[in-house]
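K.L.:
Sequence plus predicted model, see below.
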Amino acid sequence: MKITVLSGGVGGARFLRGLREHVRSAIPGAELTAVVNTGDDMWLTGLRIAPDLDSIMYTLAGENDEARGWGRVGETERVSGELRAYGVGWPWFTLGDLDIGTHITRSHLLREGQPLSAVTERIASRWPLGVRLIPATDDEVETFVTVEGGELHFQEWWTRHRAAVPALGFVQRGVEASAPAPGVLEAIASADVVLIAPSNPVVSIGTILGIPGIRDAVATTDARVVGVSPVIAGAVVRGMADACLTAIGVETSAEAVGLHYGSRASGGILDAWLVDSSDAASVVALADAGIAARAVPLWMRDPATSAQLAADALASAR
């Protein structure tokens, strides 16, 4: 069985970890591929930072700092302290020393001329992840946030301002000229199931789908496409995705996000949509829109609940 997941960072990482654990026991031999958002990526102090790829890699490797939700466990931050002392980089964007090792490796290989997909494969081979990671594109596509008076890089808006500056819209610079990374379209076309992780619908999944060719691949695959809501009872599970949804005129609700993605029968990307048990009242409206919705527990509190959510997603595909 081939399962392809479109994923952003922390929520997607936890979902992928649960999916891996479920298939190991229930579907031996299943092939898991994650197509990962790169719209949060950036160059900083001469290093190419790829937050979503790294969050997923560290989580699957068992190296993620579970308390913070990002970065490596057991980190020190001496290098970031030195950079601040020299007045280099962004003082509010702290990188751990172990994490910097990943960024140096990535930047070195990119400067050698290797594409991001090949670099990611090499870096990820350090650990037995059980999931193939493919960046959505090898091209540099970076997200900027339109605010009153100009634009901010997404990381400045998200990390420094915590999305408190009202966003008027989002611009993925370079997306029109970008192309899916090698293996992306094949992973979607050949999949038995395509899953949309509970990641930010606007700047994570939305950026992936904005790369020319990927939305069409999802819309036309023979696989069933099942999404998992990142919103529970009118609140985002993690981060500030509600600010992103507000900026594009979408209500922060499981029903509204499902309708935003839309039914494949009506030009959207979903066959089925999982909402939390607390949002069971939305199932009828989603069904009326052509989306086979199902209400199940969505909170990924531990490996067991994450694995059960993955099992429910695959059951919805069947």
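P.N.:
Perfect, I can see it now. The model shown is predicted, which means the values in this text are computed figures rather than measured ones.
K.L.:
use CA for all of it now, contacts and neighbours both
P.N.:
Will do.
K.L.:
Now do the helices in the stretch 101-250 of the chain.
P.N.:
116-124, 154-155, 184-189, 205-210, 214-220, 241-247 (DSSP state H, counting those that start in this stretch).
K.L.:
structure B:
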Amino acid sequence: MRIVVIGGGVGCARFVLGLREHIARDSSDDTIDVVVNTADDWWVSGLRIAPDHDSLLYALAGVNDTERGWGRAGETERVSAELAAWGTAPDWFTLGDLDLGTHIARTAWLREGASVSDVYRRLGSRWPLGATLHPATDAEIDTQVVTDSGRMHFQEWWVRHRSRLPARRFKQSDIERASVTSGARDAIENADVILVAPSNPVVSIGPVLAVPGMRGLLKDAAAPIVGVSGIIDGSVVRGMADACLTAIGVETSARAVAEHYGARRAGGILDGWLVDETDAAATDPLTALGITTRAVPLWMRDPDSSAQVARDTLALARTLR
């Protein structure tokens, strides 16, 4: 079975780790493709940084910093301190030395003419990931945040200001010129199951869906599409997705996020939706809207619980095939 996941960042990484664990325990020949958000990528000190991709890459490779939740394990930050001292990098955005090695390699390949898809393949070939990563688009569609204090890159709003500046809207630069990569298109068209990861609905999932042609691919996909809520009992599991949801007028709840994605039969993207047991009251209303919803434990605290979330997600998908 070909499993395709849409997402990016730490939430997606944990979910994909759970899928990989489940497949290993089940001794199946299922495969995993991940269509990754690229809209939080940006340029720092002349280097192209790709946080959502790298969170997935490092986690699947087993070289991530599990305590911080991002970056490489065993990092040093001497080069980043030098860049800040020279004034070529903001002091609020720290890059580890090992992490910089990835960014230097990525930028070198891009400047030689490689596409983002090419770079994904090269970076992914270093470690046995157990999944194939595809950028949603090869175009630069960096997310800009419009606030009362002006317009800024998403990373500045997220990291420097910790999303404390009220956002008025989010915009992906030049997204009208973007197109779905061939890898992402092939994965979606030939998927047996498509899963929407518990990633930030606004700035990780939203930009993927906004790539021209992506919604049409999902609408026409033969595979069932099941999402997993990253909101549990009215709170975000990780990060500051609540600030993003507030900015677009969506309540921070598992039910509201599913309604935001919408039922596929009504022009949205979801056939099914998993919520945590604490949000069981959402199951009947969402099912009535055309989104078959189940309530199961969603906390991914360890390999066992992560594998169980994956198992429950696939079980729901099988009932919808």
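P.N.:
Structure's in. What do you need? Note that this is a predicted model, so its numbers are computed, not measured.
K.L.:
just to revisit the earlier point, between the helices of the stretch 101-250 of the first structure, which gets nearest to residue 47 of the first structure?
P.N.:
Nearest to residue 47 of the first structure among those is helix 116-124; the distance by C-alpha to C-alpha comes to 13.2 Å.
K.L.:
Now that closest one: buried residues?
P.N.:
Counting neighbours by 16 or more other C-alpha atoms under 10 Å, one finds that the buried residues in helix 116-124 of the first structure are 116, 117, 118, 119, 120, 123, 124.
K.L.:
how close does the fifth one sit to residue 308 of the first structure?
P.N.:
Think residue 120 of the first structure. Going from residue 120 of the first structure to residue 308 of the first structure by C-alpha to C-alpha, to the nearest Å gives 29 Å.
K.L.:
got it, and the last one?
P.N.:
Distance check for residue 124 of the first structure against residue 308 of the first structure: by C-alpha to C-alpha, it reads 26 Å.
K.L.:
One more: the second one?
P.N.:
The spacing between residue 117 of the first structure and residue 308 of the first structure, counted by C-alpha to C-alpha, is 30 Å.
K.L.:
swap in residue 76 of the first structure?
P.N.:
Shown here: residue 76 of the first structure relative to residue 308 of the first structure, a distance of 34 Å by C-alpha to C-alpha.
K.L.:
and residue 5 of the second structure, which of the three is it?
P.N.:
Here residue 5 of the second structure is strand, with the state taken from DSSP: H, G, I helix; E, B strand; the rest coil.
K.L.:
which ones are touching residue 68 of the first structure?
P.N.:
With C-alpha atoms under 8 Å, 6 or more residues apart in numbering as the criterion, no residue contacts residue 68 of the first structure.
K.L.:
Just the buried residues of stretch 142-152 of the second structure, please?
P.N.:
For stretch 142-152 of the second structure, by 16+ other C-alpha under 10 Å, it's 142, 143, 144, 145, 146, 147, 151.
K.L.:
list the contacts for the first one?
P.N.:
This points to residue 142 of the second structure. With contact taken as C-alpha under 8 Å, 6+ apart, residue 142 of the second structure is in contact with 38, 39, 40, 41, 42, 153, 154, 172, 173.
K.L.:
One more: residue 236 of the second structure?
P.N.:
Residue 236 of the second structure sits next to 230, 242, 252 when contact means C-alpha under 8 Å, 6+ apart.
K.L.:
Most neighbours of all these, which one?
P.N.:
With neighbours taken as other C-alpha atoms under 10 Å, the top of the contacts of residue 236 of the second structure is residue 230, carrying 27 neighbours.
K.L.:
Can you report how many residues lie near the residue nearest to that residue when sequence neighbours are not counted?
P.N.:
For residue 230 of the second structure, ignoring the flanking residues on the chain, the nearest one in space by C-alpha to C-alpha, 6 or more residues apart in numbering is residue 198 at 4.2 Å. Residue 198 of the second structure: 28 surrounding residues under other C-alpha under 10 Å.
K.L.:
for residue 198 of the second structure, what are its contacts?
P.N.:
Contacts for residue 198 of the second structure (C-alpha under 8 Å, 6+ apart) come out as 7, 11, 12, 15, 227, 228, 229, 230.
K.L.:
Among the buried residues of helix 116-124 of the first structure, which one sits closest to residue 53 of the first structure?
P.N.:
Closest to residue 53 of the first structure, out of all of the buried residues of helix 116-124 of the first structure and judged by C-alpha to C-alpha, is residue 120, at 8.0 Å.
K.L.:
Next one: the closest one from residue 232 of the first structure, what distance?
P.N.:
Residue 120 of the first structure is 32 Å from residue 232 of the first structure, by C-alpha to C-alpha.
K.L.:
Same question for residue 16 of the first structure.
P.N.:
With C-alpha to C-alpha as the criterion, residue 16 of the first structure and residue 232 of the first structure are 19 Å apart.
K.L.:
Residue 203 of the first structure now?
P.N.:
On the measure of C-alpha to C-alpha, residue 203 of the first structure and residue 232 of the first structure end up 19 Å apart.
K.L.:
Which one's more surrounded, these two?
P.N.:
residue 203 (26 against 20).
K.L.:
That one reaches residue 145, doesn't it?
P.N.:
No. Residue 203 of the first structure sits out of contact with residue 145 when judged by C-alpha atoms under 8 Å, with a separation of 10.0 Å.
K.L.:
hey, what's in contact with both of those two?
P.N.:
In contact with both residue 203 of the first structure and residue 145: residue 170, using C-alpha under 8 Å, 6+ apart.
K.L.:
Sort out which residues of the top helix by length along the first structure are buried, please.
P.N.:
If you go by DSSP state H, the first structure has its longest helix at helix 10-26. Within helix 10-26 of the first structure, the residues that count as buried by 16+ other C-alpha under 10 Å are 10-23.
K.L.:
Same check on stretch 74-81 of the second structure?
P.N.:
In terms of neighbour count (16+ other C-alpha under 10 Å), stretch 74-81 of the second structure has its buried residues at 80, 81.
K.L.:
and whichever strand or helix holds residue 43 of the first structure, what does it pack onto?
P.N.:
Using DSSP states H and E, the element containing residue 43 of the first structure is strand 42-44. In terms of contacts (3 or more C-alpha pairs under 8 Å, 6 or more residues apart in numbering; DSSP states H and E), strand 42-44 of the first structure is packed against strand 47-49.
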